[in-house]
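S.K.: After the sequence you'll find the predicted model.
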Amino acid sequence: MFVATFVRHGETKLNAAKIIQSRTHGELSEKGILMAEHLGRHLTHERFTRVYTSDLQRCHDTTLNILKHSSHPHPELVLEKNLRERDYGDLEFKPTQAIYDICSETGLDTHAVPLPGGEPYEETKKRTAKFLNMLGKLADASSEPEHALVVTHGAWLMCMMDYLADSRNTHYDIEEFQDKWLKNGPPNTATTRFLIHPFKNGNANEKSKRKLQIVHVYDTTHLPEHFKN
């Protein structure tokens, strides 16, 4: 069985200031570091066989602050460009209210709005699909249980859930998918965990659907209550 635990990075200084940050590295706030450490202690007994992180600094630093509390040795970090946040283009460093203004004008959710000079929404979804496909192939090839830690970004995770919603009748067999997961984004350091099942005998064709079990979505039980406000 292949387990994948997805994590949104810890709070950054620009998150706290309600400033849009996408393609730039970002610096974790003091609270963001503590959030990652709380998660690290929560996951201390988890044994990760693979670790992937967006190559942006806020994710890399979050990953290190999680893993320093692990009771197991961990593999080398893989910096993955496909895990980068959606590029918000001309809105970079603008107040987050600019996103909500576009939402009001278009009636679209925050992760799906058109972004002037930014990455098209469907391109971000394609990146999430490519990464999930890669994990699926690893599940097919693995003869031993595996657990991947994946540290990424808020809009990326929302696009991933949207991709799974679109693909549940074509590429994925997902029980009890809840549409509420598509409405709100993940808080900082929230975890989302899947069980990705290999194709039987490694066989797959255009009509095959991979079984994917969702254990939890956007979980923050590792955080103290005063961090959840």
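M.R.: Now that the structure is in, tell me what you want to look at.
S.K.: make it CA atoms for all contacts and neighbour counts henceforth
M.R.: Fine.
S.K.: quick one: contacts for residue 57?
M.R.: Residue 57 makes contact with 25, 26, 27 under the criterion Cα atoms under 8 Å, 6 or more residues apart in numbering.
S.K.: Now, of those residues, which are buried?
M.R.: Members of those that pass the buried threshold by neighbour count (16 or more other Cα atoms under 10 Å) are listed as 25, 26, 27.
S.K.: Checking the residue nearest the centre of the chain next. Helix, strand or coil?
M.R.: The structure's the chain has its C-alpha centroid closest to residue 157; by Cα atoms, centre = their mean the separation is 4.0 Å. Following DSSP: H, G, I helix; E, B strand; the rest coil, we place residue 157 in the helix state.
S.K.: Same check on residue 5?
M.R.: Here residue 5 is recorded as strand under three-state DSSP.
S.K.: Remind me what the longest strand seen in the chain packs against, helices and strands.
M.R.: The strand spanning the most residues in the chain, taking DSSP state E as the definition, is strand 210-219. With contacts defined as 3 or more Cα pairs under 8 Å, 6 or more residues apart in numbering; DSSP states H and E, the packing partners of strand 210-219 are strand 172-173, strand 191-196.
S.K.: deepest of those strands, which one?
M.R.: Stretch with highest mean neighbour count among those: strand 191-196 (a mean of 20; mean count of other Cα atoms under 10 Å).
S.K.: dropping in the other structure now:
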Amino acid sequence: MTRFALTVVRHGETRFNKEKIIQGQVDEPLSETGFKQAAAAGVFLNNVKFTHVFSSDLMRTKQTVHGILEKSKVCKDLTVKYDSRLRERKYGVAEGRALSELRAMAKAAGEECPMFTPPGGETLDQVKMRGKDFFDILCQLILQEAGQNEQFSQGAPSNCLETSLAEIFPLGKTCGSESNSDSSTPGLAASVLVVSHGAYMKSLFNYFLTDLKCSLPSTLNKSEFMSVSPNTGISLFIVNFEKGREVKPTIQCVCMYLQDHLNGGTETR
């Protein structure tokens, strides 16, 4: 079995977010609040040992991932791989316009958001395929690296990856976590950080739930799982690959849209 952790963070607040303007792929920077949120997320994650970092190539995600890594005590100098497949959904003519205008456009077309696709925008299926493509390539990368490094199977460096996550995430509450205490269960082969966007993340998580049958913690229902992440909301998944070719991974959701770094609370979803 090969296991890896996937931590997904939404970018910090922008002026468009605050004013409820459709952002899409408009390259809007973080607001002052957004920079503070990114720094707070960085402090929260500062002891987590990430092995790979990916980010959308838009400015707000670049600034967010920089704010997170700047606070890291263990992977400050890790190279970020910017990937256009992690970009927000493209909203075409609706970009830069108020959310209320998008809803009016959808109503005029006899449809509802988010199913409605504005002229020049991406369909939900197109966004889903971008997410699936990124995730498939990521899995191939981790499996290839794990195969090249026998040390992973012995748990030497991987135990510290899991330990660093367990300090702040409820790993013990993960569905099927009983097996995690089994000595036959290997440590994590990698710990991946991804910084992306609200609608994109919702689409990716829908793929996890619908296509890959992602298991949810008992404290989380499907409607909460399919809501849109708040700015710098943090979600954690454990991805498992059994031995064998062309087998879909199993995914366990540890927590969704964690906001402890913003409100100082301990409640997780």
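M.R.: That came through, no problem. The structure displayed is predicted, hence computed values, not measured ones.
S.K.: Could I get the TM-score for this pair?
M.R.: A TM-score of 0.87 describes the superposed chains when it is computed by TM-score structural alignment, normalised by the length of the first structure; 217 aligned residues with a Cα RMSD of 2.1 Å.
S.K.: out of the buried ones among the contacts of residue 57 of the first structure, who's nearest residue 85 of the first structure?
M.R.: Relative to residue 85 of the first structure, the closest of those is residue 25; by Cα to Cα it sits at 10.2 Å.
S.K.: which residue lines up with that closest one in the second structure?
M.R.: In the second structure, residue 25 of the first structure lines up with residue 27, judged by TM-score structural alignment.
S.K.: how close does its match sit to residue 97 of the second structure?
M.R.: Distance, residue 27 of the second structure to residue 97 of the second structure, by Cα to Cα, to the nearest Å: 14 Å.
S.K.: again with residue 2 of the second structure
M.R.: Applying Cα to Cα, one obtains 45 Å for the distance of residue 2 of the second structure from residue 97 of the second structure.
S.K.: who has more neighbours, these two?
M.R.: Between residue 2 of the second structure and residue 97, counting by other Cα atoms under 10 Å, residue 2 is the more crowded of the two (21 against 15).
S.K.: Go ahead and confirm the more buried one touches residue 150.
M.R.: No: counting by Cα atoms under 8 Å, residue 2 of the second structure does not reach residue 150; the two are 11.5 Å apart.
S.K.: helix/strand/coil for the residue mapped onto residue 191 of the second structure from the first structure?
M.R.: Superposed on the first structure with TM-score structural alignment, residue 191 of the second structure falls opposite residue 147. Using three-state DSSP, the three-state assignment for residue 147 of the first structure comes out as strand.
S.K.: what sits against the closest residue to residue 147 of the first structure other than its chain neighbours?
M.R.: The spatially closest residue to residue 147 of the first structure, leaving aside those adjacent along the chain, is residue 3, at 4.5 Å (Cα to Cα, 6 or more residues apart in numbering). Counting by Cα under 8 Å, 6+ apart, residue 3 of the first structure touches 145, 146, 147, 148, 193, 194, 195, 196.
S.K.: and if we set it to 6 Å?
M.R.: For residue 3 of the first structure, the contact set (Cα atoms under 6 Å, 6 or more residues apart in numbering) comprises 147, 194, 195.
S.K.: likewise residue 29 of the second structure?
M.R.: Residues touching residue 29 of the second structure, when contacts are defined by Cα under 6 Å, 6+ apart, comprise 59, 60.
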